[in-house]
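Engineer: below are the sequence and a predicted model; questions follow.
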Amino acid sequence: MSIDNFPRTLVTFTLAGIMLLVYVVNPAIAELSYIFLAPWMHSGWPHFWNNLFIFVPLGAWVENRVGWLTFLTFAIMIPYLALSAPVAFGYGELSRGASGLTMAVSGYIVPVSLTNLSERLDSISLERRELFVWGLKLLIVLYLAADAYMTVKRFFGFEPRPDGVAVSAHFTGLVTGLLWFAWRGGRHGIFDA
């Protein structure tokens, strides 16, 4: 097996490593550390694990799709935007964690996956293995779409906001991911977004 067969996910695993390092070091929350480290800080093991569980596989997929430099730019800008925009525009409070980034990746992946599915729908064979793979992909997309739907309901007050969850950062990340898909779709075509 050659090295060309391995996925190129250096950015995803580097950012996951930074999250792990910041979690282990657990710096004191001061103004300077908060400004620079807030997207990579977590409020506990469940928060850290939930973000990494979503970010690593989805981030790796997006990184392989769009390239490492494009993904690096996206993955550095979005978490800072998702945490600062709610405070700057008055619709949320200070928070921390990579949840905005994971929601942005989800917001990008759902429309990409649906357009890919619609493009290939007529060419899917009825072989058991391929049906299983497409069924699994569809379940993942449905889970991400349901999570996004819950975020929207919580943001607009149709569902209660859970304590300790930065719904405004989640919502900002989700909208940013959808906008990134729309921008890339306009630039590269809807099926190559």
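Structural biologist: Nice, I can see it.

Engineer: C-alpha from now on. contacts and neighbour counts both.
Structural biologist: Will do.

Engineer: how many neighbours does residue 180 have?
Structural biologist: 18 (other CA atoms under 10 Å).

Engineer: quick one: residues contacting it.
Structural biologist: residue 108 (CA atoms under 8 Å, 6 or more residues apart in numbering).

Engineer: starting at the chain centroid, how far to stretch 168-186?
Structural biologist: Averaged C-alpha coordinates place stretch 168-186 at 10 Å from its chain's average position (CA atoms, centre = their mean, to the nearest Å).

Engineer: could you give me the buried positions within the helix ranked longest in the chain?
Structural biologist: Criterion DSSP state H: the longest helix present in the chain is helix 128-155. Judged by neighbour count (16 or more other CA atoms under 10 Å), helix 128-155 contains these buried residues: 138, 141, 144-145, 148, 150-155.

Engineer: once you drop chain neighbours, what's closest to residue 8?
Structural biologist: Spatial nearest neighbour of residue 8, excluding adjacent residues (CA to CA, 6 or more residues apart in numbering): residue 64 at 6.2 Å.

Engineer: next one for the comparison:
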Amino acid sequence: MVIPVHDVNPVGRTPYVTYALIAANVFVFVFMPGLAGSLPGDSEPARLCHTQAFLEQYAAIPQELIRHQLPRLVPTGELAPSGGCALGPPGYDKSPALSVLTALFLHGGWLHLLGNMLFLLIFGNNIEDRLGHVRFALFYVACGYAAAYGFALANADSADPLIGASGAIAGVLGAYLVLYPRARVWVLVPFLIFLPLRLPAWIVLGFWFGLQAVQSSDQGVSDAGTVAYLSHVTGFVAGMLLAWPLRPGTPPPPEPRGLLFGRRARPGW
């Protein structure tokens, strides 16, 4: 696994939407019940029940997305006398379609959040610069919906909460691969130590996509809900398709200068 830290691809405008998305994701995570934020005096089981109830209401549930109805019983957020989390009829109105949008701002842990925000910060600014602020916001949401419904169609019986901005950010990565395949990206490669390398985006993002495709048969699970690799794959493909018509008018990134891992970069590398 390679860790991107910076791309050599300047932008012509301030990426306000990218910054706002990062701020919103961090804000929601800090106050999300049972994870970074919890009620004073809560025990571990109580925090777990609060989290389950919160995710049931605000996360995207594949069963609900496909069947367009809520279950008869959901976690109430309270501990049951016999142990575990109490169940009861839903005490809220929920639009399954709208839950896809709210789920984009939920994360299962600090690593999940920070990993997503790192990719969004590095690659989102160039896509926002190419699309413009409003179109980028619409593009981001569209990729998130494509990722969620793509996963739900393949897992129609799943009742596990689907959370995280990963699907939408995967769309950003797919668009970046289409528009800036030769842009250089500084990455850290774990090899005894973290080895810095400057690689073309098509290698970095192609490797990332290949890894998601292989792992999509193994659905990864986060600390507090399902983060599905298949949603990454569908979001990435959606981003590629949406960005493809913009390829002809996209200016190429600047040619790199200086050293590349101890050797002077050759033209076209």
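Structural biologist: Yep, that arrived. Since the model is a prediction, treat every value here as computed from it, not as a measurement.

Engineer: TM-score of the superposed pair?
Structural biologist: Between these two chains, after superposing, the TM-score reads 0.73 (TM-score structural alignment, normalised by the length of structure 1); 163 aligned residues with a CA RMSD of 2.7 Å.

Engineer: which residues in structure 2 does stretch 166-176 of structure 1 align to?
Structural biologist: Using TM-score structural alignment, stretch 166-176 of structure 1 lines up with residues 228-238 of structure 2.

Engineer: quick check: residue 181 of structure 2 is in a helix.
Structural biologist: No - read with DSSP: H, G, I helix; E, B strand; the rest coil, residue 181 of structure 2 is coil and lies in no helix.

Engineer: and it, how far from residue 174 of structure 2?
Structural biologist: Computed as CA to CA, to the nearest Å, the residue 181 of structure 2 to residue 174 of structure 2 distance reads 10 Å.

Engineer: can you list residues touching both of those two?
Structural biologist: Joint contacts of residue 181 of structure 2 and residue 174 (CA under 8 Å, 6+ apart) do not exist.

Engineer: so for these two, which residue has more residues nearby?
Structural biologist: Using other CA under 10 Å as the criterion, residue 181 of structure 2 and residue 174 rank with residue 174 on top: 30 against 19.

Engineer: now do the buried residues in the match of stretch 166-176 of structure 1.
Structural biologist: 228-238.

Engineer: out of those, which is nearest to residue 191 of structure 2?
Structural biologist: Comparing the buried residues of stretch 228-238 of structure 2 against residue 191 of structure 2 with CA to CA picks out residue 229 as the nearest, at 24.8 Å.

Engineer: which ones are touching the nearest residue to that closest one once chain neighbours are set aside?
Structural biologist: The shortest distance from residue 229 of structure 2 to any non-neighbouring residue, by CA to CA, 6+ apart, is to residue 216 (4.5 Å). Contacts for residue 216 of structure 2 were tallied using CA under 8 Å, 6+ apart; they are 228-230, 233.

Engineer: please list the members of the residues you listed that lie in helices.
Structural biologist: Going by DSSP H, the helices hold 229-230, 233 from the contacts of residue 216 of structure 2.

Engineer: how far away from the center of its chain is stretch 31-49 of structure 1?
Structural biologist: 16 Å.

Engineer: show the end-to-end separation of that stretch, please.
Structural biologist: 25 Å.
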